[in-house]
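1. with the input below, show me the fold.
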Amino acid sequence: MCSPLSAFDHNDAADAVFDATGIGARAKRAGDLAPDAILPDASGRPVRLSDEWRKGPLVLVFYRGGWCSYCSLQLRSWHQQADDLARLGATLLAISPQTPDHSKRTAEDNHFTFTVLSDSNLEAANGFELAFTLPPELVSFYGSVGTDIPVLNGNGLWVLPVPATYVIDEDGLIRFAHIEEDIRKRAEPGDVLRVIEDLVRTRRLAGECGS
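-> This next block holds a predicted model:
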């Protein structure tokens, strides 16, 4: 008999779980306006998403938590892109439902220079239509390996966001969206940076034509 891990690590099973959430049909996509939210950072300071995207291109990375090895690898890859983000005047915010304390531990353990936000109330995950309730098989598996998601997230819920990456422009318009049903696959930072480069170039040319 397959264990819960092997069953849900299989592509077909992962596809079935993702399809059951309905997220593929309802999640925010390129061309949609981004929903706003105010979320605490690792120190408890409130951060409004719209304040950040008005400064320049905003990259939002929704991740499941510091306990997720695939998420950690993704965030470490972004950590290595700090200079390119700065060059483009872009900001990266990493959002998970972890409590601020757990988010702080994730950032400190990995020496991240970007801001991690806590979405324990699922305001952003619900706004982007990424949140879903884990099926009983996954609840049993995570419970068996000691990953107590309701405690880590401080909300008593077995709810997670589907990993996703967004680029939002200064007007709050989503210019890039990557929602991945296979948790092992994430948007490549290089692909995202090229989107931002095109966005910055277009804005610059528009400014020159309007001057």
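
2. can we go C-alpha only for contacts and neighbour counts from here?
-> Will do.

3. tell me which residue is most central in this protein.
-> Residue closest to the average C-alpha location in the chain (C-alpha atoms, centre = their mean): residue 62, at 1.0 Å.

4. residues contacting it?
-> Shown in contact with residue 62 (C-alpha atoms under 8 Å, 6 or more residues apart in numbering): 94, 95, 96, 125, 161, 162, 163, 164, 165.

5. and the first one, how far from residue 136?
-> Okay, so that is residue 94. 27 Å (C-alpha to C-alpha, to the nearest Å).

6. the strands in this protein, which residues?
-> With strands called from DSSP state E, the chain shows them at 38-40, 46-48, 58-62, 91-96, 115-118, 131-133, 159-161, 164-168, 174-179.

7. outside of stretch 39-50 itself, list whatever touches it.
-> Against stretch 39-50 from outside (C-alpha under 8 Å, 6+ apart): 36-38, 100-101, 103-104, 115-119, 172.

8. another for comparison:
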Amino acid sequence: MNFKGDFMTGIRRAAVVAVFTLPALAGCTKPAENTAPPHAQEAAMSPSEASPQGSGGDSSDSAAAMAMAPAVTVVDAAGQPVELAQAWAQGPAVVVFYRGHWCGFCRKQFGELQARLPEIQSLGANLVAVSAAADDPAKMKEKSGASFPLYADPELAAIKAWHVLDADNEISKPATFVIDREGTIVYRYVGADKGDRPVLDEVVAALNELPRG
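-> Next comes the predicted model:
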């Protein structure tokens, strides 16, 4: 018997089988799934796909489903209770929740809000802001020069009702809402991190879409 010839023939046959078998096996392999974190996947979407009520930010189901602005009580710089709904009792309102006077991102945002305040008011809207600490309104006014009303929510009741609680730090997440005169939330943006804020042109555009008078 020609053992050497038979052995070489067997090797050649095995090689042929491997050539045809490996591609077939590769075709049966499960494709790699998209393992990118949710925020990275959202970043690849268009703004309208990522967050229907304002580009970017957080769109948690509980907050996104909230159609009417919660009726809550906050306190002013003097510690007096104020119904937040007064802000939109006579017309639309922009309601901003912010982290605190010590937050550089918040002070920068307030500078931009103050610069656009005449434009916001020309659209018949009020602008108010809310943070957690009782002493924050006075300190933020001093540091930012804001001339619009600032309120505090030391019990976090309003912050929780609006679904903007930063539970790790027991303060508010940065968030911006536009409310119409009926109390309906027509624009919502909750920052994904401490530096995330909406483009103010989006906020003004939401106001422009509301009926006048």
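
9. could I get the TM-score for this pair?
-> Overlay of the two chains. TM-score (TM-score structural alignment, normalised by the length of structure 1): 0.69; 159 aligned residues with a C-alpha RMSD of 2.1 Å.

10. hmm, back to that, what about residue 94 and residue 136 of structure 1, which has more around it?
-> residue 94 (21 against 11; other C-alpha atoms under 10 Å).

11. against residue 140 of structure 1, how distant is that one?
-> Counting by C-alpha to C-alpha, the gap from residue 94 of structure 1 to residue 140 of structure 1 is 27 Å.

12. run the chain-centre distance for stretch 125-134 of structure 2.
-> Centroid displacement of stretch 125-134 of structure 2 relative to its chain, using C-alpha atoms, centre = their mean, to the nearest Å, is 17 Å.

13. and for stretch 81-89 of structure 2?
-> With C-alpha atoms, centre = their mean, you get 23 Å for stretch 81-89 of structure 2.

14. stretch 183-203 of structure 2 now?
-> Here stretch 183-203 of structure 2 is found 6 Å from its chain centre; the criterion is C-alpha atoms, centre = their mean.

15. next: stretch 171-187 of structure 1.
-> Taking C-alpha atoms, centre = their mean, one finds stretch 171-187 of structure 1 lying 8 Å from the centre of the chain it belongs to.

16. whereabouts in structure 2 does that stretch align?
-> The aligned range for stretch 171-187 of structure 1 in structure 2 is 182-198, by TM-score structural alignment.

17. ends of that stretch, what's the gap?
-> Across stretch 182-198 of structure 2, first to last residue, C-alpha to C-alpha, it's 23 Å.

18. do the same with stretch 119-133 of structure 1
-> End-to-end distance of stretch 119-133 of structure 1 (C-alpha to C-alpha): 15 Å.

19. counterpart of it in structure 2, which residues?
-> Going by TM-score structural alignment, stretch 119-133 of structure 1 sits over residues 153-167 in structure 2.

20. what's the matching stretch in contact with?
-> Contacts to stretch 153-167 of structure 2, defined as C-alpha under 8 Å, 6+ apart, come from residues 62-63, 69-70, 72-75, 97, 130-134, 170-175, 190.

21. which of these are buried?
-> The neighbour count (16 or more other C-alpha atoms under 10 Å) marks 63, 69-70, 73-75, 97, 130-134, 171-175, 190 as buried among those.

22. quick one: map residue 97 of structure 2 onto structure 1.
-> Alignment of residue 97 of structure 2 against structure 1 is given by TM-score structural alignment, with residue 62 as its counterpart.

23. before we move on, what about residue 80 of structure 2?
-> Mapped onto structure 1 by TM-score structural alignment, residue 80 of structure 2 lines up with residue 45.

24. which position in structure 2 pairs with residue 9 of structure 1?
-> Matched by TM-score structural alignment, residue 9 of structure 1 corresponds to no residue in structure 2.

25. how much space separates residue 9 of structure 1 from residue 178 of structure 1?
-> Applying C-alpha to C-alpha to residue 9 of structure 1 and residue 178 of structure 1 gives a distance of 20 Å.

26. for residue 198 of structure 1, same thing?
-> For residue 198 of structure 1, the distance to residue 178 of structure 1 - C-alpha to C-alpha - is 17 Å.

27. more neighbours: these two, which one.
-> Between residue 198 of structure 1 and residue 178, counting by other C-alpha under 10 Å, residue 178 is the more crowded of the two (18 against 11).
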